[in-house]
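Participant: Predicted structure and sequence below. I'll ask about it afterward.
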Amino acid sequence: MMVTEHDERNGVVKTTWKTVRERVACVEPQFTKIVDQLSPDDTFPLYLVYLPYGALKGDTQSSYMPDGKQGYYRLSDPQAPADIVKHLGYGMGGSPMGMVLEKQLEYFIDLRHKKITIPWLVYSPGHFFPFSTLLGCESDRIYAPNGLLTVTSGARSTFMLPNIGCNTHHANLKRDFNIQHLAPKTLYDHWFLFREIIRSQTLKCEWRSCLVYFSEKWVNKLHTDSAWMKLKLYLHEMAWRKFEYDRNRIYYDMAFSLIQEKRNLKPNPYLTDTARHLFATALGAVPGYVPACDDAALPLSQIQHAFSASYGMKKYLPTLMQPAHFDFSAPGAMVYYSLQHPSTHVFSPKSREVSSTIAEMLELEYIMRVFCEELSCEANICADTVIGRIAKSVRFHYFHNKSDRQGIIAPSVEIPARDARFMHVNDSVRHSGARFAADAPFVRGCIGMSSSM
C-alpha cells in the first residue's frame, strides 16, 4: 500500500499547503486566503486522493483509500499504512475532513431491494466534507443510522435515457470490452455496466476525481488555537448555510399540512410526498436529474462512444442522465424528476385504485398548483421565505409521450426544443437520423423545473 510524495494522479499523494494551494485557490479562493494568513508549514501534511470513476469513497462506517494496485482499504484496516493512520486516523469512524478538488462525488442511498438509488448530495469542487468533524461533539446519543449513505467517485445515480437492454447489442459490448455483466434490465443496473466499460483495459480511462484530506493537526488547531478561529468560523458559516433547509423543514411541512386542511385536499399520499419532494428539488436541497454535457460527473464521451460505436445505438442519441442540484436563482437550466424513476425520501403507499401515469400527473399538477397558489399568498406563514419565492418564480412543466386532452401535459418529444442539452452529443458519436428518445421510461411521466427569476 503505497503513499507517495510524487503526484502522478493515482492513489494517495502526501503533500503540503505550499504545494497544493494554487489548486485549492481555483475552487475555494476565500478559504485559501484565510489559510494563507495562517501559513501552515510542512508539519501540517495534506493528502491528495485520486479515485477512478465508480470507486467507493466511503460509507457511514469509514472512508476507503486506494492502495495503488486497483484495490482499496479502510482507515480502520490493520494493514493501513502507518503514516495514513497517524495523520488521518482521526476519521477512522467516518471520514477525515476533506474537500473536493476535481470532478464530483455522489452521496446516495442504495435500496437494492427496490432496485433504485436515491441521490442525496452531489459534491463539486470546493465542497467540504464531513462537517460533523468540525461541528460534532462527543455524546452517547447516536442519531445517524448506520449503513445508509454511500459515496462514490462520480455519479452513481446515472443511466442511459434510451433502452440498453438488448441482448444482441449487449453482446458487442461483451466482445469489445470483456464485459461480464448481463444486459441491464432496470435503470438501477446501468451504472454497473458503465463502470465495467470504463474499467476495461480497452479504454484505459484516465478520468479521476481528486480529494484533499486534512491531517489531524489541522483539525486540532481549528478546535484549540484561537489564531485559527477565523477559519473555523468560516467553515461553521458554510455548514450553517448548507443545512438551512433541514433546519427549517419542520415549518415547511407544517405549511403544506395547513394548505391541505384549508383547501380540503385529500390526495394520494404518494403524490403529496412527491409534491413536497419537488419543492425540495426546486430549492436545490435535494438533487434532480439533468442530461450530462461534460465529464464532471462521469467519463461522458467514452461511455457515449462505447454505446454508439460498439453497442450500436443508431436510432437514438446516447443521452446520459445524472443527478444535479437546481439553482433557482439562475434562470435557464432545467432539472427533472420522473414518476417512473422516483427518488423521494419517503415511501407512502400509492392509492389502491389503479390509475395511469397520466392520471397521476394530472393529480400531481393540481396539488402543485394549489401549493403554489397558497404559498404565494401574503398571508401564508411561508410567504416571505425561500419556499414562498419558489412558489412564485419556479415553473413546473409536465411531460408524457402520450397526448393529454386537457392540454396540461406536454408531449415529451418537445423536451429538446425547451432544453438543448438533450441533443448534446459529440459529432463523433452522432449517427445520421439519431433522435431524442421521447418514449424512454424516464420521460413518460416527467416533471421539469425552470426559474423565471
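Facilitator: Sure, I can see it.

Participant: Could you use CA atoms for every contact and neighbour count after this?
Facilitator: OK.

Participant: Quick check: the residue lying closest to Ser76 once chain neighbours are set aside vs Leu364, distance?
Facilitator: Excluding the flanking residues, the one nearest Ser76 by C-alpha to C-alpha, 6 or more residues apart in numbering is Met92, at 5.6 Å. From Met92 across to Leu364, the span is 45 Å (C-alpha to C-alpha, to the nearest Å).

Participant: next, the one to line up against it:
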Amino acid sequence: MRGSILKVTWDKIRTTVRSVNVGLADVIDKLSPGEEFYLYKVAYPFGSKLSDRGLFHIPLENGEIVPITDPRVDVALRADLQYADRSAPVGIILKNTHEVFISTPQYTLPILVAYPGSVFGLWKQLDNSPTFHPTNIFSVTAGARSLFMLPNIANYTNHKNLVRDFHVSKQAPKTLQDQWPIFKTIAQQEQADWRLELLLIPEKWIKQAKIDPAWHEFYRMLLENAWHSCAYERNQIFYEFALSCVQANRNLKPNPYLLDTVRHVLSITLGSAPGFKAATDELLGPITLLQKAYVESYRLKDQAPILLHPAHFNIHDPASSPVYYSMQFPTTISFSPRSRQLTNTLLELREFKYIMDVFLHEINARNVHLEDTIIDMLPQKVKYDYFHTKPDLQEGIQSTLAMTDSDPNFLDTLYKQEAGEFPSNGTFIRGCIKIGAKERE
C-alpha cells in the first residue's frame, strides 16, 4: 500500500474542503489566495504512520511513507512543512479518520479520533515557545489503531487459514491489542482502497495569518478551533475538585484505580476521550474487507464479525451513538494499581457503579456547585448501563445478552452472514459500562 502527495492551489481544492468544513472554506474564499499560497493534498493507506512519537511522516513521490527528516524528502517540501519542528503541520482531514494514541509496553491508549473537517496540528503552532504540548509522546495512524474483534479470534487452527490466505506472519492474537497488526497485514495483502486524505498547510500560510490584517479572520478561526478543542482540559481542575468534594461529603474512600476509571469515564462522557463502539461504517478502516476475511478465511461462522473502534460520545446530541468502556481493556492514562481486595471484574464493576451513582446523586442535589456547566447536565442527559456475562440484577449489572436490545449498532455489521450470533462472551464486554443518551420522557 502506497501513499501519495500532490501540490494543489486553493481553487482546485476548495470544493472538497467546502464539503467537510463550510466555515473554513468561506473564510479562505474571502482571502482568494493565489498560486503562491499552494497546499498539499496527502493520502495515507490504512494503518500507515502519520506520526511516530511526535515525528511526522510524509509520502515520497514513489508512495513510500517516511519520516519528514528522511534525506529523500524534497527539500522544498520539508521547508514548507517542518515549521512544526518534527511534529505534524497544520492541516484538515478531507476523507476518513486518524487516531492519536499513546503507546506503552503494556497498552495502546486511544487519545483522539479526528473526523473529516477536523483541523489538526494547532496546539503547538499557537503555543508560545517552549510549548506545554508534549508531542513526543503521541503517535498517529491512518484509521483506527485501537481496532479489534468482539468475538474470540484466537483459535490456532482457524488462524492458520489467515496465514495461508493473507501471508499473516503474526501468531494468533492472545489479547485485543494483538489484533491490529493482523488487520493491517490483511488490508495490505488485499490492497485495500481505503485512504485517509489530508490537506496540509505550508508555513507561508501560518506566517501570513499572523502578520497580515486581511488574514486575521483565518487566524481567529484557527484560534477558536484550538480553544474549543481543549474545553474539557481547560476546566478539568474544577471537575477534579468536584469529585474530591463528593468524596469528602460522602466519606468515600474508593480504590484509587477505580477512582481513576471514574475520572476517565467522565472524560469519555464529555467527549474529551474516546470510548468504543461497534463499527457501522468505513470511516475508521476497511471494515467490510476485514469482516469478510474473518468469515470466509478464518471461518468465523457461528458469531457475528463485530469490530469495535474508538469513538467520541456527543452529550449535546440525543441521537449520538452509545460508546463503551471495558474493565477488561483499560484505557485510562493514569496507572494506579488495582486493589488486591477486588478479586474479579464483577466486583470492580459493582464498586465503580456505586461511586458513579453517588457522584450523579451529588450533582443532582446541587452539592458540588457546578450549576450551568456541562457536568450539571449529566444526570438529565446521560444514562449509564453496566453489563457482565454474570449478571447481578439486584446490583444493576445486566447480562451481556441484553446489549443488543438497546444498541442496534451491534446488529449492523457491514459484511452480512446468515448464522452469526452476537458474541455475548466477548472479552471486551465481560464487564463494561455503556455511556448513552438518556431518552426524553
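Facilitator: Received the coordinates, thanks. On a predicted model such as this, the values are computed, not experimentally measured, just so you know.

Participant: TM-score, when you put one on top of the other?
Facilitator: The TM-score (TM-score structural alignment, normalised by the length of structure 2) is 0.96; 437 aligned residues with a C-alpha RMSD of 1.5 Å.

Participant: Tell me which of Met92 and Leu364 of structure 1 has more neighbours.
Facilitator: For Met92 of structure 1 versus Leu364, neighbours defined as other C-alpha atoms under 10 Å are more numerous around Leu364 (21 against 17).

Participant: OK, contacts around the residue in structure 2 that the more buried one lines up against?
Facilitator: Matched by TM-score structural alignment, Leu364 of structure 1 corresponds to Phe352 in structure 2. Residues in contact with Phe352 of structure 2 (C-alpha atoms under 8 Å, 6 or more residues apart in numbering) are 258-259, 261-262.

Participant: so the most centrally placed residue in structure 2 is in which element?
Facilitator: Centroid-nearest residue in structure 2, with C-alpha atoms, centre = their mean: Val113, separated by 3.2 Å. Take DSSP states H and E as the rule and Val113 of structure 2 turns out to sit in strand 108-114.

Participant: Remind me what the helix or strand following that strand packs against, helices and strands.
Facilitator: Going down the chain from strand 108-114 of structure 2, the next helix or strand is strand 119-120, by DSSP H and E. Using 3 or more C-alpha pairs under 8 Å, 6 or more residues apart in numbering; DSSP states H and E, the elements in contact with strand 119-120 of structure 2 are strand 91-95.

Participant: Quick one: average offset of the strand it packs on versus structure 1, please.
Facilitator: With mean C-alpha distance after the TM-score superposition for structure 1, strand 91-95 of structure 2 departs from structure 1 by a mean of 0.6 Å once superposed.

Participant: Please tell me which residues of structure 1 that strand aligns onto.
Facilitator: Under TM-score structural alignment, the match for strand 91-95 of structure 2 is residues 98-102.

Participant: what about the aligned residue in structure 2 for Ser376 of structure 1, neighbour count?
Facilitator: Aligned counterpart of Ser376 of structure 1 in structure 2: Asn364 (TM-score structural alignment). By the measure other C-alpha under 10 Å, the count of residues near Asn364 of structure 2 is 16.

Participant: Any buried residues in the host helix or strand of Ala359 of structure 1, and which?
Facilitator: For Ala359 of structure 1, the element it lies in under DSSP H and E is helix 357-376. For helix 357-376 of structure 1, burial by neighbour count (16 or more other C-alpha atoms under 10 Å) applies to 358, 360-365, 367-368, 370-372, 374-376.
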